[in-house]
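[1] Sharing a sequence plus its predicted fold:
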Amino acid sequence: MKTLTMYQVDAFTTELFRGNPAAVLVLDEWLPVETMQNIAAENNLAETAFVKRNANGWDLRWFTPVHEVNFCGHATLASSHVLLHELGIKGELVFETRVGALRVNKKQSAYQLDFPSFPPEPVANLLPALKDITARENITAFQNFENVFIELENEQAVLDFVPDLPKITELDPFGLVITGKGEEHDFVSRYFVPHAGIPEDPVTGSIHSTLVPYWAAKLGKNHLSAFQRSKRGGHLLCELADDRVLISGAAVTFMKAEIYLP
C-alpha cells in the first residue's frame, strides 16, 4: 500500500469555506493517469492538481472528476499555496503546463499568477444554442479555445441567471461563462461546465485570461477588480500586461490528509 499526502485549499479567498476548493498532491513521479483520474473522481472537487519537480521548476496537471483539463487557475493558486506556505519552497514558482509556463510569486498576503492572455474570438456556429440557453434574441458573445462567453446587461442579470444544465452540456467541449459590468467591482462572472462534472465552478482563474482582455478593452483600463458571483464567491485582482494576464488572490489551507493507494 502506498501512502501520499494530500492538501485541500480554498483558493481566491481569505476565509475558509469561501472561494474554490482544490486538492493538491506533490509527487516524486507521475502516477498512472487512471490513478490520478480516480483520485480526482474520489475527491469530487472541481479540480485536483498534481505537481512534481522538473529540471527548471515544476510540472503541473489538473483533473476534474471526469477528465484531465488544459488549464486551471484556482488549482494553480492552490498548488502554489501548498509549495510556498505548507512546504516552505522559496522564490518564484514556474509551472510547465499544457498552456505553457505559468509563473507565481508571493505578494504580501496574496499570490500573483502570471498567465497567458487569450483574447476574445468571434462566435459563429454556437450563436443559436447560446440564444436558446439565455432566452435572449440579441446577445453579445465571444469565445476562446475552451469556453464561450456571454455578456449580460448588468450584475443583477448575472445573479438572476438560471442555468439550463442539460442545454449547457450540449456545448461540450465548451464551458459557458456569463459576465456583466459590476457594481462594486469592474466586472462579475459565473461559470458552468456540467460536461466536466462541474455544474457551477465557485471561482475560476483560467476564464479571466479572456475576461480581462475583454473588459480591459471595454472599460479602457488595464487594472481590474473582478468577482465571481457563485454561492461561495471569490475576488480576483487582475491586470492586463501586454500578452499576459496577472491575477492576484489569497488562499487558505482547509485540510492535510493521508491517502492510501493499492
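    Structure's in. What do you need?

[2] alpha carbons only for contacts and neighbour counts from here, please
    OK.

[3] okay, now Val162: neighbour count?
    As a burial measure, Val162 scores 10 neighbours (other Cα atoms under 10 Å).

[4] does it count as helix, strand or coil?
    Under DSSP: H, G, I helix; E, B strand; the rest coil, Val162 falls in the coil class.

[5] quick one: it from Pro199, how far?
    Applying Cα to Cα, to the nearest Å, the value for Val162 to Pro199 is 12 Å.

[6] And the strands in the stretch 101-250 of the chain?
    Along the stretch 101-250 of the chain, counting by DSSP state E, counting those that start in this stretch, strands occupy 110-116, 121-122, 140-143, 147-151, 175-181, 187-193, 198-201, 223-228, 234-241, 244-249.

[7] structure B:
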Amino acid sequence: MKKIEFYQIDAFTDQLFGGNPACVVLLDEWLSDGLLLKIAMENAVPETAFFVADGEAFHLRWFTPDHEMDLCGHATLATAHVLKTILNYQGDKIIFNSKSGLLEVTVADEQYTLNFPSRNPEPAELPEIISRSLKKQPKEVLKSRDYVLVYDDEQDIRDLVPDREVLNQINLDPGGIIITAKGDKVDFVSRFFVPQASIFEDPVTGSAHCSLIPYWAEKLGKTEMSALQLSDRLGKLQCVSLGDRVLISGTARTYAAGFFFID
C-alpha cells in the first residue's frame, strides 16, 4: 500500500469556496497514465495536478476527470501555492516542465504570476451544433485551441445558458468554448464550457486566457488588463500581453490537506 500526499486548493480567488478548485498531488516518481486518470476521476474536481521534482525544476502534468490536458492555469497556480506556502520552496520563481514547454511562475506578496504561451485566436466559422446550443448568437467567432465567442456586453455572458444536450454532440478534446465580452467594471469577462466533460462549466480557466488576453489587448489597445470569469464561484485574474507570451496573475487559498492510498 502506497501513501500519497495531496492538497486541495482554490485558485484565482482570495476566498475559500471561490475560484477554481484543484487537487495537487506530490509524487516521488510517475505512476501509470491510467492510474493518474483514475486518481483525477476520484478527486472529481476540474483538474488534478501531479508533479515530480526534476532537478531544480518540477515536471508537471494535469488531468481532468476525463483526460490529460496540454495546459492548465489554475492547477499550475495551485501547485505553485503548495510549493511556496506548504512545502517551503525558497525561491520566488518556480519552473515547471510540461506538455506546453517550460512554464514559469513568480511569487510576490501572495500573488502568483503565470508566464504562459500566447494562443492568438483566428477568425473561424461557428459549427452548427454550437450555434444550435445558443439562444443568442455571438457577434464574432474565433478559434485557437478553444472556440472564442464574442458578445456585446457583460450581461450577455451572465445570462447565456448553452444547451448541454446539444453541445454534447460535439467533441472538442482537449478544447472548449469560451464566451466573452467587454466588462462593466473590469476590462473583459468570460465563461468556459466543455462539451462531453464531467464538469460542463469550468469555474476559472487560466489556459483560456492565453487566447483572451491577446484578443482583448488588440481590441482595447492596452497590454495590462483585469478580468473576471463569471462562473458561480467567480474568478479574478490580472492579465498582461507580452506578444508571444502572456502573464496571468491571481491568488489562492488552501482548502484541504491529506493522504490517499493506492495498492
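    Good, I have the coordinates. Just so we're clear, the structure is a prediction, and the values are computed from it rather than from any experiment.

[8] ok, and which of the strands of the stretch 101-250 of the first structure has the densest surroundings?
    Of all the strands of the stretch 101-250 of the first structure, strand 187-193 has the most neighbours on average by mean count of other Cα atoms under 10 Å, namely a mean of 25.

[9] what sits up against stretch 56-75 of the second structure?
    Defining contact as Cα atoms under 8 Å, 6 or more residues apart in numbering, one finds that stretch 56-75 of the second structure is touched by 11-12, 20-24, 36-38, 40-53, 94-100, 114, 174, 197-198, 204-207.

[10] In strands, which of these fall?
    Counting by DSSP state E, those place 11, 20-24, 47-53, 94-98, 114 in strands.

[11] Weed out the non-buried ones from these.
    Listed as buried from those are 11, 20-24, 47-52, 94-98, 114; burial here means 16 or more other Cα atoms under 10 Å.

[12] Lys221 of the first structure: neighbouring residues, count only.
    Count around Lys221 of the first structure with other Cα under 10 Å applied: 14.

[13] do the same with Glu165 of the second structure
    Number of residues near Glu165 of the second structure (other Cα under 10 Å) recorded here: 11.

[14] Likewise for Pro202 of the first structure?
    Applying other Cα under 10 Å, we find 24 residues neighbouring Pro202 of the first structure.

[15] where's Ala248 of the second structure relative to Tyr112 of the second structure, distance?
    Careful, residue 248 of the second structure is Ile; it's not Ala. 8 Å.

[16] host element of Thr5 of the first structure?
    strand 2-11 (DSSP states H and E).

[17] Tell me the buried residues in that strand?
    6-11.

[18] what residue lies at the spatial centre of the first structure?
    In the first structure, the centroid-proximal residue (Cα atoms, centre = their mean) is Thr204; its distance is 3.0 Å.

[19] how close does it get to Asn20 of the first structure?
    From Thr204 of the first structure across to Asn20 of the first structure, the span is 8 Å (Cα to Cα).

[20] Repeat that for Leu240 of the first structure.
    Taking Cα to Cα, one finds Leu240 of the first structure at 23 Å from Asn20 of the first structure.

[21] just Pro163 of the first structure next, same as before
    Applying Cα to Cα, the value for Pro163 of the first structure to Asn20 of the first structure is 19 Å.

[22] And for Gly91 of the first structure?
    Gly91 of the first structure is 25 Å from Asn20 of the first structure, by Cα to Cα.

[23] again with Pro128 of the first structure
    In terms of Cα to Cα, Pro128 of the first structure sits 31 Å off from Asn20 of the first structure.

[24] circling back: go ahead and name everything in contact with the strand holding Thr5 of the first structure.
    The contact list for strand 2-11 of the first structure (Cα under 8 Å, 6+ apart) reads 16-26, 74-75, 77-78, 81-82, 203, 249-262.

[25] which of those residues are buried?
    Applying 16+ other Cα under 10 Å to the contacts of strand 2-11 of the first structure flags 18-26, 74-75, 77-78, 81-82, 203, 249-253 as buried.

[26] Val240 of the second structure - nearest residue in space that isn't next to it in sequence?
    Once flanking residues are discounted, Val240 of the second structure sits nearest to Glu224: 4.5 Å by Cα to Cα, 6 or more residues apart in numbering.

[27] Would you confirm that that neighbour contacts Cys239?
    Yes: with contact defined as Cα atoms under 8 Å, Glu224 of the second structure reaches Cys239; the gap is 5.8 Å.

[28] give me the stretch of the second structure that stretch 186-198 of the first structure matches.
    Aligned by TM-score structural alignment, stretch 186-198 of the first structure corresponds to residues 187-199 of the second structure.

[29] Which position in the first structure pairs with Ala57 of the second structure?
    Checking TM-score structural alignment: Ala57 of the second structure goes with Gly57.

[30] Give me the neighbour count for that match.
    15.

[31] can you check the one 10 residues further on too?
    His67 of the first structure: 18 surrounding residues under other Cα under 10 Å.

[32] How about Leu134 of the second structure?
    Neighbours of Leu134 of the second structure using other Cα under 10 Å come to 16.

[33] so what's the nearest residue to it once chain neighbours are set aside up against?
    In space, and not counting its chain neighbours, Leu134 of the second structure is closest to Pro162: 5.2 Å by Cα to Cα, 6+ apart. Pro162 of the second structure makes contact with 133-135 under the criterion Cα under 8 Å, 6+ apart.
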